[in-house]
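Trainee: Could you work out the structure for the sequence below:
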Amino acid sequence: MAIFDEDILIIGAGLSGISAACHLKKECPTRKFTILERRTTIGGTWDLFRYPGIRSDSDMFSFGFKFKPWKNAHFFSQGGDIRSYVHEAATENKVFDHIRFQRKVSDANWDSEAQRWVINAVNEATGEPEQYRAKFMMACAGYYNYDQGYRPDFPGEKSFKGQIIHPQHWPENLDYTGKKVVVIGSGATAVTLIPSMVDKVEHITMLQRSPSYIFSLPSVDALTRVLQKTLPSKLAYKLNRTRTIGLAHFMFKASKSKPEVVRRFLIAMMRRQLKGSKVDIKHFTPNYMPWDQRLCLVPDGDFFKALRGGKASVATDTIKQFVPNGIELSSGEVLEADIIVTATGLNVQMVGGMKISLDETPVNLSEKMFYKSAMLQDLPNAAVVLGYTHASWTLKSDLVSGFVCRLLNHMDKKGHAVAVAKTDTVQPVEGFTVLGGLNSGYLKRVADQLPRQGETHPWHNRQDYYHDTKTLLEDPVDEPGLVFQAAKPAAPAKPKLKAVA
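Mentor: Model (predicted):
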């Protein structure tokens, strides 16, 4: 088995992993790091998903890295453009030299005596096992299973004569020209697929169990163009970023403080978009309040335009069974289909599915809380990056990476070898996970597996960018709750035995 001694080990080369690497390059230049990535390239989600029209569901000014301006005027961007952007960031910061591709990490154990993480992986290109011994570990593998998306078993699906496709594993060069398509789901993936496929299909139907809030925004606005044309790129990016973060923050806070007002506003906007179509507003009247689940954003109302064109429709019902020519609904209606797309969500998993242990004792992550939404309770020298549920993922990954750099620099200055978040007084809130605040199905399914939240700071995750900016980037690093340890003295060398004549 090959064994590697590492300073910092980053798990995952998606948005979070590349952000962490770039921060380390800039803010901790004396620190060495290695990234383990299971796939053959960087980009994570944006390389994995290749379904038609895949795009950001957050505005690109907050979705882009803080340290690299997004120079395009478009609020939303296609997957290919995002991949190029991430590659540029990695190239400009010379990150590729630090990445080992096709490494599948299986487990990580903290060795208290050695003050190291011992991480086992497999080189999937050769099948050879590898072991990495790292002083600090950053888990940047996101929060869902890349191998398999969530797809329930539908009654009678074996009788269906057409194709069943999950967006996470979209077939290359799939020809849906002139086909009847049913998309099961009403989230960001579904509202992206409908307008992207509508021109080629005979008809496409979004089948939803319950409605979602869908809000249209212009793909480009006048103020963005003015700022980009008249100001230096970094300043224009900063102003556009500040503006979009503020608007998203206001919308979220308003949804929580005045949910009925925001609900009426969103439904009125959707009603206006549906003018000229035959679609009833009942299909866009959710039974939950705004931001109890993620709000779907669509550029220039393209989803509603597809409905107004007549080749796209919406059905709100439950599935009785699949039949040879489509889906039979509980109402008895049959939706005819040649292709069924199961946009039914993802399978959530923490830390890339790694098994975590402390001195060979397994750790149950659902019994742990997050410290400053960056470190897991009782796990020494480890950070876990989880993006926001109501704002762009990258906002949070940038903050956590910045905090880790501050922490590492503080440890170097003070001569600390270990930092671990601990508490004897704060207890987790029953049923309130680190991703709490949303009642989406994909989170409900794994609520018993996710880390918890405490009632008070720093164990309570407020999902608030402005609060987190102060907490992670401005407040003292050595606040109560974070315990430091000095390096253990090296074991004395064993005396050599004299040869006996």
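
Trainee: From now on I want contacts and neighbour counts done on CA atoms only, so please keep to that.
Mentor: Will do.

Trainee: Where do the strands of the stretch 351-500 of the chain begin and end?
Mentor: Per DSSP state E, counting those that start in this stretch, the stretch 351-500 of the chain carries strands over the ranges 355-358, 361-362, 370-371, 375-376, 382-384, 416-421, 428-433, 452-454, 482-486.

Trainee: what's the burial count for Ala222?
Mentor: Applying other CA atoms under 10 Å, we find 9 residues neighbouring Ala222.

Trainee: cool, His283 as well?
Mentor: With other CA under 10 Å as criterion, His283 counts 17.

Trainee: go on, Arg55?
Mentor: For Arg55, using other CA under 10 Å, the count is 21.

Trainee: tell me the contacts of it?
Mentor: If you count contacts by CA atoms under 8 Å, 6 or more residues apart in numbering, Arg55 has them with Phe76, Ser77, Gln78, Gly79, Thr192.

Trainee: So which of the residues you listed is the closest to Thr425?
Mentor: Closest to Thr425 out of these is Phe76 (44.1 Å), distances taken as CA to CA.

Trainee: Could you pull up the residues touching the closest one?
Mentor: Counting by CA under 8 Å, 6+ apart, Phe76 touches Arg55, Ser56, Asp57, Ser58, Asp59, Met60, Ser219, Pro299.

Trainee: Kindly report the same for Asn120.
Mentor: By CA under 8 Å, 6+ apart, the contact set of Asn120 is Val105, Ser106, Asp107, Ala108, Pro129, Glu130, Gln131, Tyr132.

Trainee: Just the element for it, please.
Mentor: Asn120 is part of strand 116-123 when elements are defined by DSSP states H and E.

Trainee: How far off centre is that strand?
Mentor: 23 Å (CA atoms, centre = their mean, to the nearest Å).

Trainee: Can you name the element that comes right after that strand?
Mentor: Scanning onward from strand 116-123 (DSSP H and E), the first element met is strand 128-139.

Trainee: how about the next helix or strand after that following strand: buried residues?
Mentor: Following strand 128-139 in sequence order, the next helix or strand is strand 163-165 (DSSP H and E). Within strand 163-165, the residues that count as buried by 16 or more other CA atoms under 10 Å are Ile165.

Trainee: Against which helices or strands is the next helix or strand after strand 163-165 packed?
Mentor: Next in sequence after strand 163-165, counting helices and strands by DSSP H and E, comes strand 180-184. If you count contacts as 3 or more CA pairs under 8 Å, 6 or more residues apart in numbering; DSSP states H and E, strand 180-184 packs onto helix 188-197, strand 203-208, strand 334-336, strand 339-342.

Trainee: another one to check against the first:
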Amino acid sequence: MTTAENKLVGKDDQHFDVIIVGAGISGIGSAYHLQKNCPDKRFAILEMQDTFGGTWKTHKYPGVRSDSDLYTFGYDFKPWVGDPIATGEEILNYMGEVIEENGLAPHIRYGHRITACSWSSAENIWHIDVTRLVDGEQLKFTCGFLWMCQGYYDHEKPYLPDWSGMDRYQGVLVHAQLWDPNTDYTDKRVLVIGSGATAATVIPEFAKTAKHVTMLQRSPTYFYCDENRNELADRLRLIGIDEDTIHRVVRADIIYKQYEMTQLSESDPDSMIEMLRDQIRSYVGDDFEFEPHFVPKYRPWQQRLAFCPGADIFKAAVDGKLTVVTDTLETFTEKGVRTASGEEIEADIVVAATGFNLKVMGGIPFEVDGEQVNWHETVNYRGMMFTGVPNMVWVFGYFRASWTLRVDMLGELVCKLFKNMDAREAKRVEVALRDEDQDMQILPWISDEEFNPNYLMRDLSLLPSRGSKPEWRHNQDYWVEREQIPATDLNGSEFVYDGHRHR
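Mentor: Reported below is the predicted structural model:
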């Protein structure tokens, strides 16, 4: 089949070499790499929503923006030319350009919700049950390989604690993930519950026109504050360097700086904390009081360090537009909430910025030869493949670096895997523990010492397990993986092709 024929995918076709699940940042990036490296593979992208974008389609709250710089959150193959911290709309525009420039639109099936995936070893095929949302029709797809790019949280049901008295509250209570853009908060008292990246995004936007904003947090969060510009990129543009080169150089520079920060966070957290504070002071003055509302209980990078452009949330506090309360919520009242210490906070609108519910593999039930897959009982290989589950990869990005860095890296590796399967004339590949792994300790997906946000710790038992050896885990260290993953020996004894292990 020629490349031109490959692109002519009919809307009624239901068997493909590869099906990519999700048309978000991971799915679109993976499709690019697949089309570039394996033009002979027929593929489709199944997307539950009515358009592309994933997270950037789901989130509509005020000021929605990236918390990673776009030079590294953007793809390695398409230069980013805007501000490092981009709005949700700018990211969607960028993704739309990738789809258009690479002819990916004909491959995407929107409004297709997967309800079950079942692998047959007798056929070496995945059977995929789908509901087409526009008319409710039940469809069946098949494919040789599944590329799971649907993210790791529930896009429809965010995490909302079951607070006492919620039914008593007379104002507007909404989770940030379910925000209606038509909601008018002008001259309203707004209470934001939470202190993470979402809270830091909505609060400066609310503060522009709201009567007042209060942030109620159980514990503070670290933020990296800097100008929303890249001095190196601006300089290179000024002297006439082309955008491809600028993207490559600036991307490398940012990645190295992130590496230095990560190392400092682990080796000398006190110095890292002081550096972060100095950045904040440069915007709000040396007299800014960090105690008690801006002193997190964990070391930097045990939870995500979000980019806060221009220290805007701290400026809102200094300007009197934001009040911070560090306490736990005891109950809702008719007019707002009461904290455990007895403080009453009245609000016209309460926004829960309380995170999301983890959803492994999109919550889709999986079977292998009629047996239900329990993901926690599988052991992950480099965070992308799982023991006992053939012909499937899962894209799970980084917490301490841009998610998309792993999308690009795995995209290249998976295409190498396809070529290796073709060279071996193999129809099936899976990973399995080797003889030397039989006594390996099996552990939870990630250590709470390494990374411990609430959304992960709440549902750690839903995630696949890891082994104590580095290859049997997702180690969340891009700076190690960028060497290890491209060097993966696809003929190593952990890979089993058509039931045979290479020794």
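
Trainee: With both chains overlaid, what TM-score comes out?
Mentor: Here the TM-score for the pair of chains, by TM-score structural alignment, normalised by the length of structure 1, is 0.93; 485 aligned residues with a CA RMSD of 1.9 Å.

Trainee: just to revisit the earlier point, the strand holding Asn120 of structure 1 against structure 2, how far on average?
Mentor: Aligned to structure 2 and superposed, strand 116-123 of structure 1 gives a mean residue distance of 0.8 Å (mean CA distance after the TM-score superposition for structure 1).

Trainee: so that strand matches what in structure 2?
Mentor: The aligned range for strand 116-123 of structure 1 in structure 2 is 125-132, by TM-score structural alignment.

Trainee: so where do the helices sit in structure 1?
Mentor: For structure 1, the helices defined by DSSP state H occupy 15-27, 45-48, 60-63, 79-92, 188-197, 222-230, 233-257, 259-273, 302-308, 393-414, 441-444, 465-473.

Trainee: would you list the ones you listed in TSV and tack on distance to Asp5 of structure 1?
Mentor: Below are the helices of structure 1 laid out as TSV (distance: least, CA to CA, whole Å):
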stretch	distance to Asp5 of structure 1
helix 15-27	18
helix 45-48	29
helix 60-63	34
helix 79-92	23
helix 188-197	41
helix 222-230	46
helix 233-257	38
helix 259-273	52
helix 302-308	51
helix 393-414	18
helix 441-444	36
helix 465-473	29
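
Trainee: closest to Val279 of structure 1 out of these?
Mentor: So among the helices of structure 1, helix 302-308 is nearest, using CA to CA, at 7.4 Å.

Trainee: what's the mean distance for the closest one versus structure 2?
Mentor: Taking mean CA distance after the TM-score superposition for structure 1, the mean distance separating helix 302-308 of structure 1 from the aligned residues in structure 2 is 1.4 Å.

Trainee: for stretch 265-273 of structure 1, same thing?
Mentor: Superposed on structure 2, stretch 265-273 of structure 1 shows a mean distance of 4.1 Å to its aligned residues (mean CA distance after the TM-score superposition for structure 1).

Trainee: what comes up buried for that stretch?
Mentor: Of all the residues in stretch 265-273 of structure 1, those buried under the rule 16+ other CA under 10 Å are Leu266, Ile267, Met270, Arg271, Gln273.

Trainee: again, but for stretch 231-241 of structure 2
Mentor: Ala233, Leu236.

Trainee: contacts for that stretch?
Mentor: With contact meaning CA under 8 Å, 6+ apart, stretch 231-241 of structure 2 is reached by Glu243, Ile246, His247, Val250.

Trainee: Those into CSV, with extra columns for distance to Leu443 of structure 2?
Mentor: Shown next, in CSV, are the contacts of stretch 231-241 of structure 2 (distance: CA to CA, whole Å):
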residue, distance to Leu443 of structure 2
Glu243, 44
Ile246, 42
His247, 38
Val250, 37
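
Trainee: To Met375 of structure 1, which of the helices and strands packed on strand 180-184 of structure 1 lies closest?
Mentor: Met375 of structure 1 lies closest to helix 188-197 among these, at 29.1 Å (CA to CA).

Trainee: how near is the residue with the largest distance to the centre of structure 2 to Thr326 of structure 2?
Mentor: Distance from the C-alpha centroid of structure 2 peaks at Gly342, with 37.0 Å (CA atoms, centre = their mean). Per CA to CA, to the nearest Å, Gly342 of structure 2 is found 12 Å from Thr326 of structure 2.

Trainee: next one: Asn182 of structure 2
Mentor: Distance, Asn182 of structure 2 to Thr326 of structure 2, by CA to CA: 30 Å.

Trainee: which of the two has more neighbours?
Mentor: Higher neighbour count among Asn182 of structure 2 and Thr326: Thr326, with 17 against 6, using other CA under 10 Å.

Trainee: I figured the more buried one hits His293, correct?
Mentor: Yes: assessed by CA atoms under 8 Å, Thr326 of structure 2 is found in contact with His293 at 6.1 Å.

Trainee: which residues are in contact with both of these two?
Mentor: Ser219, Pro220.

Trainee: which ones are touching Leu139 of structure 2?
Mentor: Leu139 of structure 2 touches Asp129, Val130, Thr131, Arg132, counting by CA under 8 Å, 6+ apart.

Trainee: which ones are touching the nearest residue to the last one once chain neighbours are set aside?
Mentor: Among residues not flanking Arg132 of structure 2 along the chain, His112 sits closest, at 4.7 Å (CA to CA, 6 or more residues apart in numbering). Under the criterion of CA under 8 Å, 6+ apart, the contact list for His112 of structure 2 reads Leu46, Glu47, Met48, Gln49, Val130, Thr131, Arg132, Leu133.

Trainee: which one of these is nearest Arg168 of structure 2?
Mentor: Using CA to CA, Gln49 comes nearest to Arg168 of structure 2 of these, at 33.6 Å.

Trainee: And Leu379 of structure 1, what's its match in structure 2?
Mentor: In structure 2, the residue paired with Leu379 of structure 1 is Val389, using TM-score structural alignment.

Trainee: Pretty sure Tyr478 of structure 2 sits against Trp403.
Mentor: No: look at Tyr478 of structure 2 against Trp403 with CA under 8 Å: they stay out of range, at 9.8 Å.

Trainee: Compare the two (neighbour count), which wins?
Mentor: Neighbour tally, Tyr478 of structure 2 and Trp403, criterion other CA under 10 Å: the higher count belongs to Tyr478, 23 against 20.

Trainee: Map Asp47 of structure 1 across to structure 2 for me.
Mentor: Asp47 of structure 1 maps onto Lys57 in structure 2, by TM-score structural alignment.

Trainee: typed the wrong thing, it's Ile214 of structure 1
Mentor: When structure 2 is aligned by TM-score structural alignment, Ile214 of structure 1 is paired with Phe223.
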